[in-house]
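Student: Below is the sequence, then the predicted model.
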Amino acid sequence: MTTFTLGEREIRDAVPMNEAIDAVRRGFLDLAAGEFEMPTRTALRDGQFLVMSAHHRPTASAMIKTLSVNFGRTPAIAGSVVWSETGRPDQLVATAGTVTALRTGAAVGVATDLLARPGAARLTLIGAGGQAPDQIRAVHAVRPLRRLTVVDTDPRRAETLVETVQSELPGVELRTASDAESAVGDAEIVCCATSATAPLFPASALPERVHVNAIGAYRPTMRELPAELLADSAVVVDELGAVLEESGEVIHALGAGVLTEDALTELGTALAPPSAAAPSSGARLAEATGRTVFKTVGVAVQDWAVARLLADKFLP
């Protein structure tokens, strides 16, 4: 048996964002079809250590990710993704931080493609940390941008992010800001990628028609979005069991009585193609309200989808 070990450069060179988006979309569809075994992830020390796993029955393949999270260090995420399958004697080990950023961006790309208004081209990104570049790349892949505003409490960090992605966004107007409330006022798409423990802006600050992605809060003690926004929006989540256990926004809104579980739609269900008996959930969501929200805490099927791409490219 040979173990193929991949670092950030090998992963980035092998998997462009559009391929990651397509792979993660297929993964969520398979999840909705019941083709995965995917236990709820193990979280230790209030989420500082995480273990995630997924088994895809049709391909007899499995992925296990172990990582540590520390927002006081760079990179904040460190660990490994291990891929194996019964049909191949070799295994693949990939850097968890890179896979996590890529797959989280890809999920946002899938949700934005489904829920954002066609032609939406003004993105406000709140948070300029390690997840931020792939949030921009994913949104730009499905809704080509005309304007990007990066918001961070550290102006230099926002400027550095803009400089990092500038060459990938020719012709796009690039801005930085320090006040999230004013920066979302005319956005068509908002991405939240922070470690906030309180809402980043009031619901009233948003336009009447906007799509919001929230990826940063992955523990019950964390929140990026106000409960009023969830109450007034069509809400799509990555996986119901995961958000009920881990999403501070969803847990708070349910506890406040402004949101019910049956108002939450899983992404895989929303992606399912329409039929005569069951119109597309995604179409119904888009028609239901001017505001849509995608709340993700991150689930193992996303990591499996990117790891499968890597395995197909690197394993014999």
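Tutor: Okay, I see it.

Student: drop to CA atoms for contacts and neighbour counts, all remaining ones
Tutor: Will do.

Student: Can you give me the buried ones in the one helix or strand Val250 maps to?
Tutor: Using DSSP states H and E, Val250 sits in helix 248-255. For helix 248-255, a neighbour-count test (16 or more other CA atoms under 10 Å) marks Gly248, Glu249, Val250, Ile251, His252, Ala253, Leu254 as buried.

Student: Skipping its backbone neighbours, what lies nearest the residue nearest to the spatial centre of the chain in space?
Tutor: The C-alpha lying nearest the average C-alpha coordinate of the chain belongs to Thr104 (CA atoms, centre = their mean; 3.5 Å). Excluding the flanking residues, the one nearest Thr104 by CA to CA, 6 or more residues apart in numbering is Gly298, at 6.9 Å.

Student: mind checking the SS state of that neighbour?
Tutor: Of the three states, Gly298 takes coil according to DSSP: H, G, I helix; E, B strand; the rest coil.

Student: how many other residues sit next to it?
Tutor: Gly298 is flanked by 24 other residues according to other CA atoms under 10 Å.

Student: The one 10 residues further on too?
Tutor: By the other CA under 10 Å criterion, the neighbourhood of Arg308 contains 20 residues.

Student: burial count for the nearest residue to Ala141 once chain neighbours are set aside?
Tutor: Nearest non-adjacent residue to Ala141, counting by CA to CA, 6+ apart: Asn18, 6.5 Å away. Residues contacting Asn18 under the criterion other CA under 10 Å number 16.

Student: so what does whichever strand or helix holds Asn18 touch, helix or strand wise?
Tutor: Here Asn18, judged by DSSP H and E, is contained in helix 17-32. On a contact count with 3 or more CA pairs under 8 Å, 6 or more residues apart in numbering; DSSP states H and E, helix 17-32 meets helix 96-115, helix 132-142, helix 267-271, helix 300-314.

Student: Can you give the distance from the helix holding Val250 to the centre of its chain?
Tutor: Here helix 248-255 is found 19 Å from its chain centre; the criterion is CA atoms, centre = their mean, to the nearest Å.

Student: Second structure for comparison follows:
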Amino acid sequence: MPALGNYSAADVRAAVGMPAAVSAVREAFAGLAAGHFSQPPRLVLGTDDQAVMVMTAHHGPSGAAVVKTAGVVLGRDPAILATLVWTDDGGQLTAEAGAVTALRTGAAAGVATDLLAAPDANRLALLGAGAQAADQVRAVLAVRKISELTVWNRTARRVGPLLDELSAEFPGLRVRAAGSAAEAVAGADVVCCATSAEEPLFELSALPERVHVNAIGSFRASMRELPAELLATASTVLVDQFAAAADAGEIRHALDRGLLERSGVLDLGNALAEPPEATGRTVFKSVGVAAQDWAIARLLAQHARH
């Protein structure tokens, strides 16, 4: 089978910009809702703190497929080291999947933000300054005219380098560090949480009455970035796909305590087809699905052929 290339992290970044990633991931979620993907449950081997995950998706209309193998070690930076393989009828492509994962995770938050955030949203709060953080900002800036960014991280020394990076990339963006998570979210129109927290980062009362919140950090039942009261009172609770997100800490905690009904949780693909009325506080909880990886890999394959 012809090789289409082996993309390093730098190659991935050079080939795929965030606006294109948001568009591709939006299309993939629509395809997922339409039944175009075969997507087995994620395979997880190992322990809570150190695991290997395998995710795969096959796109029926095109016959193209993607397989991603990721090693996750909490406390390591980056926490995720991964490799992706794309296969279609014309060849095969491999890529360093850490960059793919950050891009597609950011892009999903961008899709959800575009769907649910106020059209005039211009203040963004970011909680977390790890490997996923910058792409959360890039994604929100791809869909909203954000003028002000506030960042909080549990380890304060990591905030400065991130702010320097984003200031250089977005010269007109006003940036500042916050002393607490509550301070960061207090005046926000959009909040992005990208941490490995096991307890909620803030209380419901810290949030404005109209705000959209993305939470992408937690991926197992013991992890929670958001207070259960937020999910209980939000006008819209969105997930990438319920089958994938059902065991994420925020969703599981709220369901188990009767604070949230299954019928009150919407899949992103379905919400794109029938957009909910976005009022008050809205939430997007994402753990990631393989169709997102497929979307970014397809852009890489297109790049390789041109």
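Tutor: Everything's here; your move. Since we're looking at a predicted model, the values are computed, not measured.

Student: Could you get me the TM-score between them?
Tutor: The TM-score (TM-score structural alignment, normalised by the length of structure 2) is 0.96; 302 aligned residues with a CA RMSD of 1.1 Å.

Student: returning to that earlier point: which position in structure 2 pairs with the residue nearest to Ala141 of structure 1?
Tutor: Under the alignment (TM-score structural alignment), Asn18 of structure 1 pairs with Pro19 of structure 2.

Student: can you check Arg219 of structure 1 too?
Tutor: Under TM-score structural alignment, Arg219 of structure 1 pairs with Arg220 in structure 2.

Student: Same check on Val237 of structure 1?
Tutor: Looking across to structure 2 (by TM-score structural alignment), Val237 of structure 1 lines up with Val239.

Student: what residues are up against the residue nearest to Thr104 of structure 1?
Tutor: Residues near Gly298 of structure 1 by CA atoms under 8 Å, 6 or more residues apart in numbering: Thr104, Ile215, Tyr218, Asp238.

Student: So which of these sit within helices?
Tutor: Thr104 (DSSP state H).

Student: In a markdown table: the contacts of Gly298 of structure 1, plus distance to Ser61 of structure 1.
Tutor: Shown next, in a markdown table, are the contacts of Gly298 of structure 1 (distance: CA to CA, whole Å):
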| residue | distance to Ser61 of structure 1 |
| --- | --- |
| Thr104 | 21 |
| Ile215 | 27 |
| Tyr218 | 26 |
| Asp238 | 21 |
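
Student: on that earlier part again, just the buried residues of helix 248-255 of structure 1 now: which is nearest Leu125 of structure 1?
Tutor: Using CA to CA, Glu249 is the member of those that lies nearest Leu125 of structure 1, at 18.2 Å.

Student: My understanding was that the closest one contacts Thr221; is that so?
Tutor: No. Counting by CA atoms under 8 Å, Glu249 of structure 1 sits too far from Thr221 to count as a contact (9.0 Å).

Student: mind checking how far Gly172 of structure 2 is from Ser263 of structure 2?
Tutor: 42 Å (CA to CA, to the nearest Å).

Student: Tell me which of the two has more neighbours.
Tutor: Shown here are Gly172 of structure 2 and Ser263; by other CA under 10 Å, Gly172 has more neighbours (11 against 6).

Student: What count of nearby residues applies to the residue nearest to the more buried one when sequence neighbours are not counted?
Tutor: Of all residues not flanking Gly172 of structure 2 in the chain, Ser147 sits nearest, at 7.2 Å (CA to CA, 6+ apart). Using other CA under 10 Å, Ser147 of structure 2 has 15 other residues around it.

Student: same question, Gly60 of structure 2
Tutor: The number of residues near Gly60 of structure 2, taken as other CA under 10 Å, comes to 13.

Student: do Gly35 of structure 2 as well
Tutor: Neighbour tally, Gly35 of structure 2, other CA under 10 Å: 12.

Student: a strand runs through it, doesn't it?
Tutor: No. Per three-state DSSP, Gly35 of structure 2 lies outside any strand segment and is coil.

Student: For Pro58 of structure 1, see how far away the counterpart of it in structure 1 is.
Tutor: In structure 1, the residue matched to Gly35 of structure 2 (TM-score structural alignment) is Gly34. Note on Gly34 of structure 1: its distance to Pro58 of structure 1, by CA to CA, is 11 Å.

Student: and if you look at Tyr218 of structure 1?
Tutor: For Tyr218 of structure 1, the distance to Pro58 of structure 1 - CA to CA - is 29 Å.

Student: When these two are compared, which one has more neighbours?
Tutor: Tyr218 (23 against 9).

Student: What distance do you get for that one to Gly268 of structure 1?
Tutor: From Tyr218 of structure 1 to Gly268 of structure 1 the distance is 19 Å (CA to CA).

Student: same check, this time on Leu225 of structure 1
Tutor: 22 Å.
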